[in-house]
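> Dropping the sequence and predicted coords here.
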Amino acid sequence: MFRSLWFDGRLRAVLAQVLIACGFAGVVGWLFWNARHNLMQRGIAMGFDFLGEAARFPISEHLLAYQPTDSYGRAFAVGLANTLYISLLVIVVSTVLGFLLALARRSRHPLVAAAATVYLEAIRNTPLVVQLLFWYSVVTLNLPAPRQALEPLPGVFLSVRGLFFPSVSWTGDLVPLAWAAGAAVVLLGARFVYKRRHRAAGARGWPWLALAAGLLLWGAWQGQVGLQSQAPVLRGLNFLGGASFTPEFSALLLGLTLYSAAFSGEIIRSGIAAVPRGQWEAARSLGLRPWTTLRWVVVPQALRIIVPPMTSQYLSIIKNTTLALAVGYPDLSFVITTTINQTGQAIEGIAILMAVYLSISLSVSLFMNLYNRRINRTQRP
């Protein structure tokens, strides 16, 4: 009996996995016990009780409301919101800029192609932290004072205090509009599910869209919702009103975007180049213009090659936000580092940081894999 079990390859594989898992759990347990023992000898208690204590440090930029009297848990939430905000902006802008760089690299104009090549090679072969420090020094040292601020566009001002631009805010009661928006989403979702289940390919979608738009207009009318714009105005030594990007945020956004766009551009260019030349020639024989060919023929096929490496690029962007420490932007790593310095809870802080970034990375990977599976799915006849 034991001889037959031993020669069972499947059983041996399961047994090997169990032994490896037990060994890994034993190593983790020993590390935990050793760290706990050493910390207790130094009078440092382990646990996450400190999350409810007052943080007692300011956060210069925050999307969520925050005061130094708030808890460490609230400070972590503020840092996480800042991290997600900068990551989303960099991903969107660098993808668009990368697509333009890919087209420039493939341009037949020698000057455009050479300029794109020089940019890509220079950015990709320079450390990111050096670029961040360069842009931070440019923003903080070489820009004029607010009274002599640059105005590249009407109402947009660039000075040593940051970037100031007009803002748009809602007025009125947003509750009816929120309910109407929810009803519109449910309506369009029901229409999508019905179309998928009943294969109603020829069903017209504009009546549903018109009904959803009508719901939104009704909600806006009920709450007297409107839009109000506010432009920044120079008052004293700084601008008041409108929206603004601080020098730290501007340097981080500019540095990460330009750096990530170089890698995204090469990924997109390789995906476009992988599409067979015959596809271009076939589209040209049908009389399609180059831009129409690129949009409807080449890019849909290139996405199957572009999406997998772009997933890794997006994950790199999220992880590169930890370099915000170099320019002083208060992201999650900045908040956790400050917390560790104040409380001494290094293991807990690093564990939270690892868990958060792991969750974000797995979520991005899941979304991109689902999208990749959708565009690679073979259509049924």
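The structure has been received and is ready for your questions.

> use CA for all of it now, contacts and neighbours both
Will do.

> Can you get me a residue count around residue 125?
9 (other CA atoms under 10 Å).

> Equivalent analysis for residue 31, please.
Residue 31: 12 neighbours (other CA under 10 Å).

> That one - that's part of a strand, no?
No: in this structure, residue 31 is helix, not part of a strand, as judged by DSSP: H, G, I helix; E, B strand; the rest coil.

> Quickly note the distance from it to residue 259.
38 Å (CA to CA, to the nearest Å).

> can you check residue 154 too?
Counting by CA to CA, the gap from residue 154 to residue 259 is 28 Å.

> Comparing the two, which residue is more hemmed in?
When residue 154 and residue 259 are compared for neighbours, residue 259 comes out ahead with 26 against 9, by other CA under 10 Å.

> Which strands and helices lie in contact with whichever strand or helix holds the more buried one?
Assessed by DSSP states H and E, residue 259 sits inside helix 247-273. Here helix 247-273 touches helix 72-105, helix 110-124, helix 128-141, strand 162-165, helix 299-320, going by 3 or more CA pairs under 8 Å, 6 or more residues apart in numbering; DSSP states H and E.

> Okay, one more to line up with it:
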Amino acid sequence: MNRHGDEAFHRREKSRKKKAFIWQFILLAALLVIFGSFAFNISSNLAARNIHSGFGFLSESAGFELGESLISFSSTESYGRAFLAGLLNTIRVAAVSIITATVLGIIVGLMRLSKHPLLKFLGAAHVEFYRNIPLIVQLLLIYLLITELLPDSTEALHFGSWALLSKAGLQYAVPTDFHAAAAASAVSAILCFIFCRRTFIKTYTGLISSTLALGCALLAGGAVWFAAGIIFGWSKPELQGFAIEGGSSLSPEFLALWIGLTLFTSSAIAEIIRAGVLAVPKGQWNAALSLGMTQMETVSYVIFPQALKLAVPPLASQYMNLTKNSSLAVVVGYPDLVSIGNSTINLNGQALEVIVIIMSVYLVLNLIISVLMNKVNALVTRGAR
């Protein structure tokens, strides 16, 4: 009877899977027909209006310049290279803003948990001010402060001989052989992270070992960077007539976008950190302290790992929101992906293709962030058990 019962069960299960597959196939075919119909109608309408379609324009000459780019670009180069430059600018400002917003958010979140009334008030003021003002307004305000209140290049604020701050942006000293120093710093940081994590993981949990290894990697990268400057010399910014020569620079547009994204996102991250810490039962504090742990050990080994277990998923959402919010760069003139897309539409009128490119890029970037944060979440969850 059991054998016959198992056979009947398998037949029913096989029949159910077959029906499910058939319905999924029908749904997929219907969606393909619908999207195919949309594509055909769009193509017909564009052809009727003598509007070119397709992505062949990416190989054509762009005809416009970029204010700043991580790669060389001129107006005679293709739209494809312009979009690549815009993508790199978007990744640049998003990556830097994620780091600074996280650090500032953790600090402000801990300030909100402080028993000191002044620190608690300042933390709450930071959160309420930046969280309740639209980001676009903050960007315009910050850009106005940079371009109107800072002195001209001829009267720039000096930070020793290492940096100059003016309406032209922030100019700072870099090693003479910039690219070699950057490559050496990156390689040393990666190697140091791998070595230190393998060493620390023998003593600490996955989360703590990774954090310590990351700190060592940053120190190693910074040490190599300064060593390269000492060995090969420094290129320092200097005022030459009405212009500042030497070193490297951050434009006013980049600074405005970076500061705005950092302040706006840090207010949300601060609340996530505060909520995560408050969600840990007070008994965990008492148990850790009763075992003889210090306050720092209690936070590092008991409270913070459990708080991160709750904080990482909403942090992923904030990082993705920050990446999408970077598209507001267009309001301050920073040449990101959307800004270049707008220039392309104005020149060749192929709005549909440009919008598809922009949507696809942001989709891929956020999927990458999601995958990375899922790995972090798995690490945190495993380390907090």
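On my side now, so go ahead. Not measured: the values here are computed from a predicted model.

> Assuming the best superposition, what's their TM-score?
Remark: TM-score between the superposed chains equals 0.82 [TM-score structural alignment, normalised by the length of structure 1]; 352 aligned residues with a CA RMSD of 3.5 Å.

> Now render the helices and strands packed on helix 247-273 of structure 1 as TSV, adding distance to residue 354 of structure 1 and mean neighbour count.
Converted to TSV, those look like this (distance: least, CA to CA, whole Å; neighbours: other CA atoms under 10 Å):
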stretch	distance to residue 354 of structure 1	mean neighbour count
helix 72-105	12	20
helix 110-124	27	15
helix 128-141	21	17
strand 162-165	32	22
helix 299-320	11	18
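
> Reformat those as CSV; add distance to residue 285 of structure 1.
Below are those laid out as CSV (distance: least, CA to CA, whole Å):
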stretch, distance to residue 285 of structure 1
helix 72-105, 22
helix 110-124, 26
helix 128-141, 45
strand 162-165, 48
helix 299-320, 18
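
> Do a quick rundown of the strands in the stretch 151-300 of structure 1.
156-159, 162-165, 167-171, 226-230, 233-235, 238-240, 243-245 (DSSP state E, counting those that start in this stretch).

> would you turn those strands into TSV with distance to residue 315 of structure 1?
Formatted as TSV, these follow (distance: least, CA to CA, whole Å):
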stretch	distance to residue 315 of structure 1
strand 156-159	31
strand 162-165	28
strand 167-171	30
strand 226-230	35
strand 233-235	39
strand 238-240	36
strand 243-245	24
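
> just so I know, which of those lies nearest residue 17 of structure 1?
strand 243-245 (51.1 Å; CA to CA).

> Which residue numbers in structure 2 does that closest one align to?
Aligned using TM-score structural alignment, strand 243-245 of structure 1 spans residues 248-250 in structure 2.

> what's the mean gap between the matching stretch and the aligned bit of structure 1?
Stretch 248-250 of structure 2 differs from its equivalent in structure 1 by a mean of 1.3 Å after superposition (mean CA distance after the TM-score superposition for structure 1).

> who touches that stretch?
Stretch 248-250 of structure 2 is contacted from outside by 169, 170, 171, 172, 173, 174, 237, using CA atoms under 8 Å, 6 or more residues apart in numbering.

> For residue 238 of structure 1, see how far away the counterpart of the fifth one in structure 1 is.
Spelled out, that is residue 173 of structure 2. Aligning on TM-score structural alignment places residue 173 of structure 2 opposite residue 166 in structure 1. Applying CA to CA, the value for residue 166 of structure 1 to residue 238 of structure 1 is 15 Å.

> what's the answer for residue 54 of structure 1, then?
32 Å.

> cool, residue 94 of structure 1 as well?
Distance from residue 94 of structure 1 to residue 238 of structure 1, by CA to CA: 30 Å.

> Can you report how many residues neighbour the residue lying closest to residue 158 of structure 1 once chain neighbours are set aside?
Leaving aside its sequence neighbours, residue 158 of structure 1 sits nearest to residue 150 (CA to CA, 6 or more residues apart in numbering; 5.0 Å). By the measure other CA under 10 Å, the count of residues near residue 150 of structure 1 is 16.

> can you pull the contacts of the counterpart of residue 150 of structure 1 in structure 2?
Here residue 150 of structure 1 is matched to residue 157 in structure 2, going by TM-score structural alignment. Contact analysis of residue 157 of structure 2 by CA under 8 Å, 6+ apart lists 151, 164, 165, 166.

> Check the secondary structure at the first one for me.
Read it as residue 151 of structure 2. From three-state DSSP, the assignment for residue 151 of structure 2 is coil.

> any idea what sits nearest the alignment partner in structure 1 of residue 135 of structure 2, other than its immediate chain neighbours?
In structure 1, residue 135 of structure 2 lines up with residue 128, judged by TM-score structural alignment. Excluding the flanking residues, the one nearest residue 128 of structure 1 by CA to CA, 6+ apart is residue 259, at 6.9 Å.

> got the contact list for the counterpart of that neighbour in structure 2?
Under the alignment (TM-score structural alignment), residue 259 of structure 1 pairs with residue 264 of structure 2. Residue 264 of structure 2 makes contact with 130, 131, 135 under the criterion CA under 8 Å, 6+ apart.
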